[in-house]
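sequence and predicted model, in that order:
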Amino acid sequence: MKIDVLTLFPRMFQGPLTESIIGKAIEKDLLQVNVMNFRDYTDNKHQNVDDYPYGGGAGMLLKAQPIFAALDAVKEKNPDTKKRVILLDPAGIPFTQSVAEELADEEHLVFICGHYEGYDERIRTLVTDEISLGDYVLTGGELGAMVIIDATVRLLPEVLGNDQSAKTDSHSTGLLEQPQYTRPAEFRGMKVPDVLISGNHKKIKEWQDKESIRRTIERRPDMLETVKLSEEQQRYLKEIKQEN
C-alpha cells in the first residue's frame, strides 16, 4: 500500500510512522508512506495557505490552490495507482472498523489534513471520502489521519505477526472481544478461568464465544442491534440474560 499525507506539520508523523507495527511494516516494504508539507506548493512568495472567508466569519480557511497543487504532484508521481483521497473533517462519516477494513483493500490512500477554521469548499471536489473520528473537533486533521492509518495498516497481510489477530479483534466480528489471560495462572488471588487451562479446545471456544457476547451486552449493548448472531450465539445470549 502507498500512503501520501498532505499536512502543514510533517514532523507530527515522525514518531507514529517510525515506531512499532507501522515502522516495521515500512521496514519490510509492506507499506510506503510519504508525508508532504503542502505549504511548499503555494503560488505566493509568502507561502500563505489560508485566508479570510468570503462573507465574513470567525477564523481562517485553507485555500484551495496549495491543496490542488500538492495533490497534482502526488498524481504526477503515481500516475498508475487508483487513489482514495480522504479529507479529515468533523462533518465526515464516523470512522469505524468496517471503514478501516474497506480502506485496507485499497492500493493508494491520500490524506488531506486540515487546520484553522475549515476548508475552501472547492477542496471537497478532490476527495473520495470525508471521515471524522467522532463528534468532537481537533486542532487539525493530523491526529485523525494517524489513527486511520494505524487502524488500516494493521489489517494488511503480513503486517501483524499473526494474521488471525485482526480477524478476532473487537468490532471486527461485530462483537467485543472476550476477556483474555496469560501467565501466571493465579495472580494476587485472581485465577484464570479453569476452562482456559483445561486443554479442551471445544469448551474453550464455547467459553470465548459466550464471554464475547457477555462483554458486548455489558459494555456495548447497542452493537447487538446490528450484528447477525448464529443460533449458537443466540442461545448464549439467552443463557446470559437468564443468568442476570
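Received it, and whenever you're ready, just let me know what you need.

alpha carbons only for contacts and neighbour counts from here, please
Will do.

longest helix anywhere in this structure?
For the chain, the longest helix by residue count, based on DSSP state H, is helix 201-219.

what's in contact with that helix?
With contact meaning CA atoms under 8 Å, 6 or more residues apart in numbering, helix 201-219 is reached by 175-179, 195-196, 223-224, 233, 236-237, 240.

want to compare, so here's the second one:
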Amino acid sequence: MTSGITRRAFEAGLVDVHLWNPRDFADGNYRRVDDRPFGGGPGMVMLAEPLARCLRTIQAARADAVPAPVVLFSPLGSTLTHAAVEVWSASAGAVLVCGRYEGIDQRFIDRFVTHQVSLGDFVLSGGEVAALALLDAVARLQPGVLNDAGSHQFDSFNPALDGLLDCPHYTRPETWEEHKVPEALLSGHHLQIERWRRDQRLQITAQRRPDLLQAARAAGRLNRADEALLKSLPPT
C-alpha cells in the first residue's frame, strides 16, 4: 500500500488503515488466541474473547458514533464483486477481520460479524490476502487516485461497460513479432473503434462469462447490433 496507485489514496488521506493485533488482547504469558476445537478434529480455532476485546477497542477508537460494519473474510461469504467494491468505496469504512487456523469461534461471528466476504471458491491460509485485495480495489476507486479519472469506468464488470468483460488492449509498436494491431484501432475513426471494442467485449464475455452476458441481456443493456454480433458467433 506504500507504492503505485494505492499509495496516492493513502497519501491523500482518502483511505486509511489501522492494524490491530488480537494477541494484544489475549490473556497469559503466551497471549494465546486459539485453542483446540470442541468435538475434536484437525486444526485450531480462534478464541472469541480476545477478538471481542480487540473489536470493542477498535469501535471505541473510531470517531464515528455508529459502530462500523464488521467484515469477516471466509469461504462461507458472498463472492466479492465490482458492485460490492463500489458500495464499500463510498462507505465510511469497516473493521476487517482476518481469520486464521481452522476458523473462528462461531459465537464471535454470530455476535459481531455483519458481512462475510469470499474471493472465490478456494481457501487461503488467512484473511490478510483477501483484505489487501479489497483495500486495493476500494483505493483505486477514490477520486483522484487514478491518473485518468475515467479509467476505472472501462474496467471489466463496470456498469459503464454494461457489466461485460473488458476488450483487448494494444500499444506500440504496430507490429510485434509479426503480430499486428487490429486495423480498426489504427483507423482514427472513433465510431469504428468503439464498435470494435464493443464487439470484442461481447465476444469475450460470451466465451468466458456467459452469465454476465445473460445478466446484461436481462437488464436490457444489449442493442440490435450487439445481438446481431452474438448470433454470428460460432457455438461455444
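Cool, got the structure. Just so we're clear, the structure is a prediction, and the values are computed from it rather than from any experiment.

coming back round to it: what's the longest helix of structure 1 aligned against in structure 2?
Mapped onto structure 2 using TM-score structural alignment, helix 201-219 of structure 1 spans residues 190-208.

go on, stretch 100-117 of structure 1?
So stretch 100-117 of structure 1 is aligned with residues 85-102, judged by TM-score structural alignment.

counting neighbours, which bits of that stretch end up buried?
For stretch 85-102 of structure 2, burial by neighbour count (16 or more other CA atoms under 10 Å) applies to Val85, Trp88, Ser89, Ala94, Val95, Leu96, Val97, Cys98, Gly99, Arg100, Glu102.

and stretch 180-192 of structure 1, what's buried?
For stretch 180-192 of structure 1, by 16+ other CA under 10 Å, it's Val192.

that stretch aligns to what range in structure 2?
Under TM-score structural alignment, the match for stretch 180-192 of structure 1 is residues 169-181.

hmm, back to that, so after the longest helix of structure 1, what's the next helix or strand?
Scanning forward in sequence from helix 201-219 of structure 1 by DSSP states H and E, the next helix or strand is helix 231-243.

what's the matching residue for Phe38 of structure 2 over in structure 1?
In structure 1, Phe38 of structure 2 lands on Tyr54 (TM-score structural alignment).

what's around the one in structure 2 that sits across from Asn44 of structure 1 in the alignment, how many residues?
By TM-score structural alignment, Asn44 of structure 1 lines up with Gly28 in structure 2. Residues lying near Gly28 of structure 2 (other CA atoms under 10 Å) number 7.

list the contacts of Gly28 of structure 2.
No residues are in contact with Gly28 of structure 2 under the rule CA under 8 Å, 6+ apart.

same check, this time on Arg188 of structure 1
Under the criterion of CA under 8 Å, 6+ apart, Arg188 of structure 1 has no neighbours.

so how far is Glu211 of structure 1 from the residue located most distally from the centre of structure 1?
Farthest-out residue of structure 1 from its mean C-alpha position, per CA atoms, centre = their mean: Gly189, at 37.5 Å. Relative to Glu211 of structure 1, Gly189 of structure 1 is positioned 21 Å away (CA to CA, to the nearest Å).

same check on Phe187 of structure 1?
Phe187 of structure 1 is 21 Å from Glu211 of structure 1, by CA to CA.

what does Asp120 of structure 1 give?
Taking CA to CA, one finds Asp120 of structure 1 at 49 Å from Glu211 of structure 1.
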